[in-house]
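# predicted model and sequence below, questions to follow.
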Amino acid sequence: MAMTDSTFTLPLFPLHAVLLPGAALGLRVFERRYLDMLRECSRQDIPFGVCLILEGNEVGAPATPAAHGVEARIDDFDMGADGVLVLRLRGHRRFHVRQVRVRDNGLIMAEVEWALPDPDDELRPEHALLATVLSHIIEQAGSAFAPTHPAQLDEAAWVGWRLAELLPLEESQRLQLLQHDDPHQRLDDLLRWIPANSTRIDENW
């Protein structure tokens, strides 16, 4: 479904949540347009994108999605007790929406440009506190969020995305982080937000 060398046509699943690179997200799928989308993606071995809803709802008329989102891949699926398909998604590449069109069935198709992969930068000294905060949260949250190797706690991009996933942030704040190409800029934002979230962090962990 590639359109040009730099863009790709991607079906979108707008949600009232931000999917982040490397993060997991549970999703119940029952609308026909999205069930058809999943079958099409499976047949063609293509991903779909998740974008935050800026205006509208997750069901019914097509919502207005944010211009930045994340490629979603299915880690696992099951049928709920009510017969609804339940997916466990994993976020991968970031993208920027350049243009959208809506199919007759209400499915939003977007021409997207993939963001460059995060650089392998190490944490800067001014962000060392964030690695300590993340380690504390992971101790409370459990092994599912633990790094695959200790060196990840020194990686600017990994620390930023995991904090964005685990901190009690507003979805608008997560969207702001998603728009940054510089992992250190994401960490600057997180460092500013932590004092405002310190009480909520203690309550959650």
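Right, received. Where do you want to start? Numbering: from 1, shown residues only.
# contacts and neighbour counts: CA atoms only from here.
Noted.
# got the contact list for Met176?
You called it Met, but residue 176 is Gln. For Gln176, no residue meets the contact criterion (Cα atoms under 8 Å, 6 or more residues apart in numbering).
# wasn't it part of a helix?
Yes: assessed with DSSP: H, G, I helix; E, B strand; the rest coil, Gln176 lies in a helix.
# how far away is it from Thr199?
Gln176 sits 22 Å away from Thr199, going by Cα to Cα, to the nearest Å.
# ok, which stretches of this protein are helices?
Assigned by DSSP state H, the helices in the chain fall at 32-44, 128-141, 156-166, 171-179, 183-204.
# out of these, which gets nearest to Val59?
helix 32-44 (10.2 Å; Cα to Cα).
# who's in contact with the closest one?
Pro11, Phe13, Val29, Pro47, Phe48, Asn105, Gly106, Leu107.
# stretch 113-124: which residues count as buried?
Neighbour-count burial for stretch 113-124, with 16 or more other Cα atoms under 10 Å as criterion, is recorded at Glu113, Trp114, Ala115, Glu122, Leu123.
# count of neighbours near the spatially closest residue to Glu111 that is not a sequence neighbour?
Counting by Cα to Cα, 6 or more residues apart in numbering, Glu111 lies nearest to Thr9, which is 4.5 Å off, once chain neighbours are set aside. Neighbours of Thr9 under the rule other Cα atoms under 10 Å: 22.
# try it against this one:
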Amino acid sequence: MDLPMFPLGSVLLPGQLLPLHIFEARYQAMLEHCREHGDEFGVVLIERGHEVGGGDIRSDVGTVARILDAHLAAPGHWTVVAAGVRRIRVRRWHPDEPWPHADVTPLVDTDEGPVDALGRNVGERWTGVLNRLTVVADIATTMGDESYAGMPDVADDPRLGSFQVAALSPLGAFDRQKILATTSLDRRIDLLIEMLDDVIVTLRAARTLGGDASPFAG
């Protein structure tokens, strides 16, 4: 499948909203194309370099984004809200004309099927992930980080919920990319437990040292 692509310096996860301000001419043309042909485009992380001017290195795992709203904010300036809907793997990049595009294929978990059938106490470990996220939110809030006020509920299904937790957690782009690219729910839960434990240790240390706000805020 040949899909229009939007390389970014951040990771889009399934279930996550993506606000965009589009002003570059080729992406305005891409937006028009997408709105005429299904409202979808791919998003991948720029791992090194800058997309403008070329020469960037892009991740081979990304997310399909579906346009939810788009309006012309000013001449030549579009405000767009999209949502991550499913994962993809890039098989081959084409030349960036008239806009970046690539051949992509769906990326799915290798351990598909009922969560209860996976073993290793997946349900119990998933509850542990949610509990850790609550701890992160509580500590960060006491330190003055207001980003967790009104935190949305996480899906009951850990296949989607694992990506939502990664989006809500103060993780770096490469940690989020690791979560995105992991094709095992079982392994993804393990990674989230490891990452959230590290975040909790960092937050508690910062609070002990008298920090007034989460070191991850802003």
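Right, received. Where do you want to start? Nothing here was measured: the structure is a model prediction, and the numbers come from that model.
# can you give me the TM-score here?
Once superposed, chain against chain, the TM-score is 0.80 (TM-score structural alignment, normalised by the length of the first structure); 192 aligned residues with a Cα RMSD of 2.8 Å.
# just put the buried residues of stretch 113-124 of the first structure in CSV and tack on distance to Ala141 of the first structure.
Converted to CSV, these look like this (distance: Cα to Cα, whole Å):
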residue, distance to Ala141 of the first structure
Glu113, 34
Trp114, 31
Ala115, 30
Glu122, 24
Leu123, 22
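# on that earlier part again, out of the helices of the first structure, which one sits most buried?
With neighbours defined as mean count of other Cα atoms under 10 Å, the helices of the first structure peak in mean count at helix 156-166, which reaches a mean of 23.
# does anything pack onto that one? Which helices or strands?
Contact here means 3 or more Cα pairs under 8 Å, 6 or more residues apart in numbering; DSSP states H and E; on that basis helix 156-166 of the first structure packs against helix 128-141, helix 183-204.
# how about those, which one is nearest Asp76 of the first structure?
Judging these by Cα to Cα, what sits closest to Asp76 of the first structure is helix 128-141, at 20.8 Å.
# what does that closest one contact?
Contacts for helix 128-141 of the first structure (Cα under 8 Å, 6+ apart): Phe145, Ala146, Leu153, Asp154, Val159, Arg162, Leu163, Leu166, Leu187, Leu191, Trp205.
# mind telling me what the second one corresponds to in the second structure?
If I follow you right, that is Ala146 of the first structure. Using TM-score structural alignment, the equivalent of Ala146 of the first structure in the second structure is Asp153.
# just give me the neighbour total for that match.
Neighbour tally, Asp153 of the second structure, other Cα under 10 Å: 9.
# ok, now how distant is the spatially closest residue to Pro158 of the second structure that is not a sequence neighbour from Gly150 of the second structure?
Nearest non-adjacent residue to Pro158 of the second structure, counting by Cα to Cα, 6+ apart: Trp126, 6.9 Å away. Counting by Cα to Cα, the gap from Trp126 of the second structure to Gly150 of the second structure is 21 Å.
# longest strand anywhere in the first structure?
Under DSSP state E, the strand in the first structure containing the largest number of residues is strand 85-102.
# which residue numbers in the second structure go with that one?
By TM-score structural alignment, strand 85-102 of the first structure lines up with residues 78-95 in the second structure.
# contacts for the matching stretch?
12-23, 28, 42, 60-73, 100-108, 180.
# which of the residues you listed are buried, as a ChimeraX select command?
For the buried members of these, the matching ChimeraX selection, counting by 16+ other Cα under 10 Å, is:
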select :12,13,14,15,16,17,18,22,28,42,60,61,62,63,64,65,66,67,70,100,101,102,103,104,107,108,180
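# who's more crowded, Trp126 and Gly150 of the second structure?
Taking other Cα under 10 Å, Trp126 of the second structure and Gly150 do not tie; Trp126 has more neighbours (21 against 7).
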